[in-house]
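Peer 1: sequence first, predicted model second:
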Amino acid sequence: MDRAPGLSVRLKLTLSYAGFVMVASAMLLAVVWVFLLRYVPDRAMVFAPGPSIPTRSDLLRAFVPKAAIMLVFVLVFGLLGGWLLAGQMLAPLTRITDATRMAATGSLAHRVRLEGRSDEFRELADAFDAMLARLEAHVAEQQRFAANASHELRTPLAITQTLLDVARNDQSRGNDELVDRLHFVNSRAIDLTEALLVLSRADQRSFVREHVDLSLIAEEATETLLPIAEERGINIETSGDVTPTVGSPALLQQLATNLVHNAIVHNLAGQGTVWVTTSVHDKSVVLAVENTGEKLTPQLVSTLAEPFQRGSKRIRTDHAGVGLGLAIVKSITQAHDGTLTLTPRATGGLCVTVQLPAPSG
């Protein structure tokens, strides 16, 4: 925004300091002048031989020049002192302004790091540093996401191009195999695109909040995925009471479906178990999905909620997703002001806990 040039804050503070000092000095001189006038007669009175008593005119001629000189000195002192004090007081603001300009140019690594005891400027600097840290982390995450998304979207296109080239160069091969493989690759690309759309919708929080029962949502997700579990020989156990919360039924359904699907896919085939439980606490409701599986390290678990991070040690099948399952769960949870916790089980597998606010009132 273009603005007309104006006085700097430092100059305004300097003039304010000097003006205050001048007013205070003038008031002090006025008090002294009024006090002296009470004891000085209007005209000279001579009661005995000797010097006469000074009159108000004499006092005026003696007092006013010295008072004017003193006011000029006070004005100069106020301007110089005010300029130095204002500069010292505004020094932290100058550092914050410089950091803001650097951030505006794209340099988010810079921090103010204002030293000293806590005051208004230091609280502002600390809040600004925290904001820069969040922005830097968010930008880095978005850059990684864009790179990973581009790679994931490029893969099915490259496979499709290769299949078409092979079919064109080798016309003796049947079209049935080509159509089946193209159908599979295209389905994966569609799944990835839809997952990206759901992730974007959750990040933007563009949904209407409604009263929902999280236990019913978890039960519906379990029933929907039961055929996949039976195909892999996975046993699903559900438990929990009515679990009311407020949010988007569609997004919460996606959240529960992703959790149960991940627990089924990344499990021990033929002998695995999935536990789906819901519970109510004082100010929150909890959906927990736990599954058996290979042992996972805390370092690996800490990356599973990142986009396209599937975990190299987790079991993959034809039902494996596009690597956005837990990333979508994380975004939906954050969009509902909740918390997502991933914990490796000591005997192998993963425990995922989603904690959402309970409805108020």
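Peer 2: In hand now; what should we look at?
Peer 1: C-alpha from now on. contacts and neighbour counts both.
Peer 2: Will do.
Peer 1: quick one: the helices in this structure?
Peer 2: For the chain, the helices defined by DSSP state H occupy 9-37, 56-104, 120-169, 175-204, 214-232, 249-265, 298-301, 325-335.
Peer 1: the inter-axis angle of the last one versus helix 249-265?
Peer 2: Between helix 325-335 and helix 249-265, the angle comes out at 150 degrees (axes from the mean of the first three to the mean of the last three CA atoms, to 10 degrees).
Peer 1: what's the answer for the second one, then?
Peer 2: For helix 56-104 against helix 249-265, the angle between stretch directions is 50 degrees (the same axes, to 10 degrees).
Peer 1: ok, second structure coming up, stack it against the first:
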Amino acid sequence: MDREPGLSVRLKLTLSYAGFLMLAGVVLLAAMWVLLLRHTHIGVIIIVRSHTDLLRDFGPDTALVLAFLLVFGLVGGWILAGSMLAPLQRITEATRLASSGSLSHRIRLPGREDEFRELADAFDTMLARLEAHVAEQRRFAANASHELRTPLAVSKALLDVARTDPSQDAAQVIDRLHAVNTRAIDLTEALLVLSRAEQASFTREPVDLSLLVEEATETLLPLAERRGVTLDASGDVAPALGSAPLLLQMTTNLVHNAVVHNLPGRGTVWVSTGARPGAMWLTVENTGERIAPELAATLTEPFQRGAERVHAHRTGVGLGLAIVASIVRAHDGSLTLTPRTAGGLRVTVELPAAAATARGRPGGGGPGRPLSG
């Protein structure tokens, strides 16, 4: 924004201090003058003098006092204003550095709490969050580029082989290209869902999460049966306010991850919902390999699948829990990942409840409904 040049805040404060000091001096001298004249009229002063005599006697001294107050106010005001505005100068310098792209510095203003230090602490907090966000976005861009590059490179290699080797089975090449292309499409769609969730560009409406659980578990039932995993869905009505497609995506991702990262042939997934005053919750818990707490804390990062679980079978695009975390944030909720002592993971989503009072619905599923065995 273009602005016309003006006086600095320090100079304004200096003039304000000096002007106030001068005004106080004038008021003080005027009061003394009035008192002196009053005492002259009532005979308190022995030797009566005219107003002209009083002005001649006290005028020069008054001018000297006012001149001294003016100089003293300017010098003292300049020093005081500089001292008071020193923290603001540090904040301004930090702002310039941040605007040039440097987010690693901090103001760390010393001293006791006041308005300037509160502003500096808030600015430091903002810089820390921006730095973490930028670093996360850079990692995400690098990982996304790598993940997108892989299917493209595989497709190119398959086409090169097919072109240089006429004896290559065309049907086999087509099948492999179809699989690679499907994976690239899945990854692109996942990136689009993640971007939409992070932007929170959706219409909020009442959503019963228990209905979404039923839909997700029914959709993933064939996958669970193929892997020999039992799905156990239970819970009560859980009315939330948000986007039904995004919340369904969140629920489906959680159940899908719980099925895929499980014990083949003998695994179990428990899905439950519930509500309490002001909030509702969804819990997805599964059996599986033991997960270290420090690893569980990183599973919501994009393209983070977990060490042993990736090498055993490469499934998904590594954005399942990252999408879940973004959807939960967009709905002002919280996501908690807790490793189970016996192995596997417990994921809890808590969202603000819808304003409407939860009421039972006919035909709702009761607790402990095994969907596959």
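Peer 2: Right, received. Where do you want to start? Small disclaimer: the values here were computed from a predicted structure and weren't measured.
Peer 1: could I get the TM-score for this pair?
Peer 2: After superposition, the two chains reach a TM-score (TM-score structural alignment, normalised by the length of structure 1) of 0.96; 355 aligned residues with a CA RMSD of 1.6 Å.
Peer 1: including distance to residue 286 of structure 1 and mean neighbour count, could the helices of structure 1 go into TSV?
Peer 2: Converted to TSV, these look like this (distance: least, CA to CA, whole Å; neighbours: other CA atoms under 10 Å):
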stretch	distance to residue 286 of structure 1	mean neighbour count
helix 9-37	52	15
helix 56-104	39	15
helix 120-169	27	15
helix 175-204	19	15
helix 214-232	8	18
helix 249-265	12	23
helix 298-301	20	13
helix 325-335	11	24
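Peer 1: kindly reformat these as a markdown table containing distance to residue 354 of structure 1.
Peer 2: Formatted as a markdown table, those follow (distance: least, CA to CA, whole Å):
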| stretch | distance to residue 354 of structure 1 |
| --- | --- |
| helix 9-37 | 49 |
| helix 56-104 | 35 |
| helix 120-169 | 22 |
| helix 175-204 | 15 |
| helix 214-232 | 11 |
| helix 249-265 | 9 |
| helix 298-301 | 15 |
| helix 325-335 | 7 |
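Peer 1: for residue 342 of structure 1, find the nearest of those helices.
Peer 2: Smallest distance to residue 342 of structure 1 across these (CA to CA): 6.6 Å, for helix 298-301.
Peer 1: residue 296 of structure 1 pairs with which position in structure 2?
Peer 2: With TM-score structural alignment as the matching criterion, the partner of residue 296 of structure 1 in structure 2 is residue 291.
Peer 1: list the contacts of the closest residue to that match other than its chain neighbours.
Peer 2: Of all residues not flanking residue 291 of structure 2 in the chain, residue 339 sits nearest, at 5.8 Å (CA to CA, 6 or more residues apart in numbering). Applying CA atoms under 8 Å, 6 or more residues apart in numbering to residue 339 of structure 2 gives the contacts 290, 291, 292, 293, 296, 345, 346.
Peer 1: show the buried residues in these.
Peer 2: Neighbour counting with 16 or more other CA atoms under 10 Å marks 291, 296, 345, 346 as buried within these.
Peer 1: give the equivalent position in structure 1 for residue 256 of structure 2.
Peer 2: Using TM-score structural alignment, residue 256 of structure 2 lines up with residue 261 in structure 1.
Peer 1: give the contact list for its match.
Peer 2: residue 225.
Peer 1: with residue 170 of structure 1 as the reference, measure out to it.
Peer 2: 39 Å (CA to CA, to the nearest Å).
Peer 1: what do you get for residue 268 of structure 1?
Peer 2: 41 Å.
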